[in-house]
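*Asks:* Give me a 3D structure for the following:
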Amino acid sequence: MNREVKVVLLGDSGVGKSSIVLRFCSDIFKVTHESTLGAAFMARTIEVNGINFKFQIWDTAGQEKYKSLTPLYYREAQVALIVYDITHKDSFDVLKSWVNELKAHGPKKIIQVLVGNKNDLIEDEKVSYDEANNYAQQIGASLKLTSCKENKGIQELFVSIAEQILYEEQNKLVEGKKTEKPQNPSVKVTVEDQNKKKKKEGGCC
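*Replies:* Presented below is the predicted three-dimensional model:
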């Protein structure tokens, strides 16, 4: 079975949205990263509980001059990752504007995940977990912490999205009943290579 999942990343410039996508899709981390202009697209497929989830990820620019373009990428999005930098309080304070914009222009039913990035710099933390978690609960989102530099929480972030999609689909099938969220899912990861073509049978190497 296959699922295509459109994901949009929102948040201030410099919080590490592009680093999250690059680490997840290509397992690459860059110390310095050029600012995204408009939006960038990458994809990766992972297998969770026997289902292939193809994540189509739109990394939107955080600069104010591009903000008017962001709603264009909300169309048919199933997941919004709202990213902040745990070492910069300002990046967390502006999240409300992103959330309000998403509410005004995005799909009515969209999975929201608050992502606290740069968790490797916990000693410089300016946004506590409790503060972020309280806000996440207010907007009906989950909270995940990530470190692109140390490659922590990135894989788990997208696996949790796949789990939530399966959980919500299962609940729709059982009216009036609550199903337990699957525990310890079997996860098999395969990286999608957009440029690699399948070899033809009988072809040379």
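
*Asks:* only C-alpha atoms for contact and neighbour calcs from this point on.
*Replies:* OK.

*Asks:* Which of the helices or strands spans residue 169?
*Replies:* helix 154-173 (DSSP states H and E).

*Asks:* Before we compare anything, build this one as well:
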Amino acid sequence: MKGYKLVLLGDAQVGKTALINRLLHGRRLEKYEPTEGVDLTPVAIQTNHGSIRFIVWDTAGQQELGGLRDGYYIDAQCAIIMIDVTLPYSSYMNWHRDLVRVCSKIPVVICGNKNELRTERTERTGCTLQAAFGRMNLVYYDISLKFKNNLEKPFLYLARQLTGNQKLKLAMLPKAPSLIRLTEEENEC
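*Replies:* Purely as a prediction, here's the structure:
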């Protein structure tokens, strides 16, 4: 089975490692432990056209480790940039800029985590951000690791882009098919 290299980017503590843990094991991380360098994790999703495997390069978000990142991006075929919707959004542009400098034309998804903590002010900002990402031709999904909302959507979108099959549907998530229940409408992303 072919594996697509997916780089998972974003500031420290936005939920990058927690996303992979939630998908594969169905549980939340009890305490924060920063990623040092990069962790590689295979994640396979089951679709109506078979299994699609991502090799997720979960990168460190600490600024002091920034010099290593370009090497992690080489040969990446897709990316997820995670942001925390409760914090200012300035850094996502830096992540995107650095990524496209190394891999110019790969599908990229922005995931705004912690949407359950949004206030009225950040909800308005979120709408503005979604429009801004759209103008940049980037796909954006609000996700919640706490409530398991929309965790499958970035992977399904990337699988569709990589395979060129827009009719691709998710059959089940990795290792924990009961982790997220999809209705037919939700499977249409």
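
*Asks:* For whichever helix or strand comes after the helix holding residue 169 of the first structure, buried residues please.
*Replies:* Later in the chain than helix 154-173 of the first structure, the nearest helix or strand by DSSP H and E is strand 187-190. The neighbour-count check on strand 187-190 of the first structure (16 or more other C-alpha atoms under 10 Å) flags nothing as buried.

*Asks:* Remind me what strand 187-190 of the first structure packs against, helices and strands.
*Replies:* Secondary-structure packing of strand 187-190 of the first structure (3 or more C-alpha pairs under 8 Å, 6 or more residues apart in numbering; DSSP states H and E): strand 39-48.

*Asks:* average gap between the next helix-or-strand element following the strand it packs on and the second structure?
*Replies:* Following strand 39-48 of the first structure in sequence order, the next helix or strand is strand 51-60 (DSSP H and E). If you overlay the two and look at strand 51-60 of the first structure, the average distance to its match in the second structure is 1.0 Å (mean C-alpha distance after the TM-score superposition for the first structure).

*Asks:* and strand 51-60 of the first structure, what other elements does it pack with?
*Replies:* So strand 51-60 of the first structure, by 3+ C-alpha pairs under 8 Å, 6+ apart, packs with strand 2-11, helix 17-26, strand 39-48.

*Asks:* Distance check, residue 173 of the first structure against residue 166 of the first structure.
*Replies:* 11 Å (C-alpha to C-alpha, to the nearest Å).

*Asks:* Which one's more surrounded, those two?
*Replies:* Neighbours were counted for residue 173 of the first structure and for residue 166 using other C-alpha atoms under 10 Å; residue 166 has more, 16 against 10.

*Asks:* Distance from the chain centre to the helix holding residue 169 of the first structure, please.
*Replies:* Counting by C-alpha atoms, centre = their mean, to the nearest Å, helix 154-173 of the first structure is centred 12 Å from the centre of its parent chain.

*Asks:* ok, the closest residue to residue 15 of the first structure other than its chain neighbours - contacts?
*Replies:* Nearest non-adjacent residue to residue 15 of the first structure, counting by C-alpha to C-alpha, 6 or more residues apart in numbering: residue 85, 4.9 Å away. Listed by C-alpha atoms under 8 Å, 6 or more residues apart in numbering, the contact set of residue 85 of the first structure reads 15, 16, 91, 92, 116, 117, 118.

*Asks:* on that earlier part again, looking at the helices and strands packed on strand 51-60 of the first structure, which is buried most?
*Replies:* Of those, the one with the most neighbours on average (mean count of other C-alpha atoms under 10 Å) is helix 17-26, at a mean of 23.
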